[in-house]
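*Asks:* no sequence for this one, just the structure:
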């Protein structure tokens, strides 16, 4: 997947490679623990939005595709990350659109992966 050249530019699920949506990027999931446990993108990094400033050193190098449930928390996180010097992009529609598009999900909780 090629991200837009301007950090902060929104990305949609239609922009992702259906066979390998996280290829070449870091997917940063800023949802809460229960949301993460229910279902998330395989290989994603989990740092809840409220913990992001304290855990910014935990971020891997590379472009960040930031996701939440529907795109609101991730948009705020992207603004903060871009202001802090990171190349971050918001997934519009969030993990809800990810699930509807049939992109891969994995879960840490019991039962099948789903988006809360």
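*Replies:* Noted; the coordinates are in hand. Because the structure is a prediction, the values reported are computed rather than measured.

*Asks:* drop to CA atoms for contacts and neighbour counts, all remaining ones
*Replies:* Noted.

*Asks:* ok, now which ones touch the residue lying closest to residue 55 once chain neighbours are set aside?
*Replies:* In space, and not counting its chain neighbours, residue 55 is closest to residue 47: 7.4 Å by Cα to Cα, 6 or more residues apart in numbering. For residue 47, the contact set (Cα atoms under 8 Å, 6 or more residues apart in numbering) comprises 28, 29, 30, 31, 55.

*Asks:* and here is the other one:
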């Protein structure tokens, strides 16, 4: 938990190779997603999250990511209030890339 009560982890709490039982939700805009995202992540921009929440399994452990952690914190807070098993990645894609983690580019 961070100081605001939002479930949060730093980069060391997320495996470099995402295991099958862990979902990564990227809430950035499409141009940010195309520029680089975590391999295997699901892309639902923050502005579409409430309309598309049915695409997510509330019981699946989900790491939420954005550019540096602000939008993903809002998404994590809302999803948590809806009963989802979620955690925010502090530092977001900035932290992921600074740690030298693999990144997919394009719309894949």
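*Replies:* Sure thing, it's come through. Because the structure is a prediction, the values reported are computed rather than measured.

*Asks:* if we can go back for a sec, in strands, which of the contacts of residue 47 of structure 1 appear?
*Replies:* 28, 29 (DSSP state E).

*Asks:* sec struct for residue 88 of structure 2, please.
*Replies:* strand (DSSP: H, G, I helix; E, B strand; the rest coil).

*Asks:* how near is it to residue 60 of structure 2?
*Replies:* Going from residue 88 of structure 2 to residue 60 of structure 2 by Cα to Cα, to the nearest Å gives 14 Å.

*Asks:* and residue 71 of structure 2, by the same measure?
*Replies:* For residue 71 of structure 2, the distance to residue 60 of structure 2 - Cα to Cα - is 20 Å.

*Asks:* those two: which has the busier surroundings?
*Replies:* residue 71 (21 against 13; other Cα atoms under 10 Å).

*Asks:* quick check, that one in contact with residue 29.
*Replies:* No: if you go by Cα atoms under 8 Å, residue 71 of structure 2 and residue 29 don't touch, sitting 10.5 Å apart.
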